[in-house]
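[1] I'll drop the sequence and a predicted model, then ask my questions.
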Amino acid sequence: MPVLITIVAVVGVLGVLNLVLALGMIRRLKEHTEVLSNLSGRGSLALGEEVGAFTSTTVDGESVTREALAGDTLVGFFSPSCAPCREQLPKFVAYARQMPGGRGRVLAAVVGQGPDAEKMLAELGEVARVVAEKPGGGALSAAFQAIAFPTVLRVSPGDRGVPVVTDDRVDLDRPVLTLGR
């Protein structure tokens, strides 16, 4: 009988220990879910946010600043190490070809280096003013808070004349719509 009591006591202690560990894991999962939900969708500026000040130079040697984004402008961020970027790039190029104002109303950044980056720069150069940034980003990425790739935004001057994000979920499969500004 004492052996049976000992076995039941050990099983009971193990059950309580298992319950405590499970509750701790659930609490940690809730914390991680909250952190991830705060990060999701925040790969760049959100709808209505102002573009930060920046000065960059395109691969053609043209200076680009926040003030140069005078009208409705399509902005894209791509990385050569990103598989979704390679998939979205042809769609971005096709969409950019339809932009009223041509390549003057399209700004793109390639964040990364190497042969794949050179291909992206060449392809984007046909339809956009293109900025090459080193891995980790540069002034343009910082101004748009672009940390996720690909990121495609549309910006237009806001009430104060400073460009604001007017579309943070550009659907590259749909025809270009003008904003009427």
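    Looks like it arrived, so ask away.
[2] alpha carbons only for contacts and neighbour counts from here, please
    Will do.
[3] please list all residues in contact with T151.
    Each residue near T151 by C-alpha atoms under 8 Å, 6 or more residues apart in numbering is listed here: G43, S44, G76, F77, F78.
[4] second one coming, line it up with the first:
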Amino acid sequence: MTTVAWSALALTAVIATAALALGLRLAARVRELRDSGRGGPPRPSPGTPVLRFATADTTGAALDETALAGPDVLVALLLEGCGPCRAQLPAIRRLMADAPPGEPRPIAVVVGAPAGRAEYVRALGPVARVVEQDDAGAGLAAALGVGAFPCLVVAGGGVVRQVADAPGDLVPGAVR
């Protein structure tokens, strides 16, 4: 082999090694950010206690952790500008509309800028208590330990009972 060929082979090996090292470092950083708890854990686990919170729904009615201390209730957490949240909005609305009448009513938490939340509030207001939040790391989302969206939580007795990414992932019959 000529000197040029050896040089090209050596350069290729250096570039491949650098690309591998960069890829491994990027994967480690993604894992670190995912597990760091920034904005709250991505998803709570069943059995996680509901932390204290105090807020109001869009009708002005007070809502706090006692709303999740009794019978199981469905809580849908959505983020404005989130493609999967928007795509699942019709299915989440149907799930909430199919909940048995009476109390407790399903709760929808919509996080983001006020203008972006309007679509979600209009769609979910007739079938759920809607809570608007500017910050994903506060309020009801933080009390449930949700930092990744969309997220469906069934909570009751003061603890998280079920967690799902989509309505079809919930155990049938567990939603009120």
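    Structure's in. What do you need? Not measured: the values here are computed from a predicted model.
[5] shared with the second structure, which of the contacts of T151 of the first structure?
    Here is what carries over to the second structure from the contacts of T151 of the first structure, by both residues aligned by TM-score structural alignment, their matches' C-alpha atoms under 8 Å: S44, G76, F77, F78.
[6] distance from the helix or strand hosting the second one to the second structure after superposition?
    It stands for G76 of the first structure. Using DSSP states H and E, G76 of the first structure sits within strand 73-78. Here the mean offset of strand 73-78 of the first structure against the second structure after fitting is 0.7 Å, by mean C-alpha distance after the TM-score superposition for the first structure.
[7] now the element after that strand, going C-ward?
    Following strand 73-78 of the first structure in sequence, per DSSP H and E, is helix 83-97.
[8] widest-spaced pair of the kept ones among the contacts of T151 of the first structure?
    S44 and F78 (12.5 Å; C-alpha to C-alpha).
[9] out of the kept ones among the contacts of T151 of the first structure, which comes closest to Q145 of the first structure?
    Distances from Q145 of the first structure to these, taken by C-alpha to C-alpha, are shortest for S44, at 4.6 Å.
[10] got a list of what the equivalent of S45 of the second structure over in the first structure touches?
    In the first structure, S45 of the second structure lines up with A46, judged by TM-score structural alignment. For A46 of the first structure, the contacting residues are V165, D168, by C-alpha under 8 Å, 6+ apart.
[11] quick revisit: closest to Q113 of the first structure out of the contacts of T151 of the first structure?
    For these, the nearest to Q113 of the first structure is F78 (11.4 Å; C-alpha to C-alpha).
[12] any idea what the closest one aligns with in the second structure?
    Aligned counterpart of F78 of the first structure in the second structure: L78 (TM-score structural alignment).
[13] looking at it, that match is touching P150, isn't it?
    Yes. Contact criterion C-alpha atoms under 8 Å: L78 of the second structure and P150 qualify, at 4.9 Å.
[14] mind listing the strands for the first structure?
    For the first structure, applying DSSP state E gives strands covering 55-57, 63-65, 73-78, 106-111, 129-133, 151-157, 163-167.
[15] so can I have CSV of those strands showing distance to T6 of the first structure?
    Output for those, formatted as CSV (distance: least, C-alpha to C-alpha, whole Å):
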stretch, distance to T6 of the first structure
strand 55-57, 74
strand 63-65, 76
strand 73-78, 64
strand 106-111, 64
strand 129-133, 67
strand 151-157, 62
strand 163-167, 67
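[16] closest one to N38 of the first structure among those strands?
    So among those, strand 151-157 is nearest, using C-alpha to C-alpha, at 17.5 Å.
[17] now do the closest one: distance to the chain's middle.
    Remark: strand 151-157 of the first structure is offset 12 Å from the chain centroid, using C-alpha atoms, centre = their mean, to the nearest Å.
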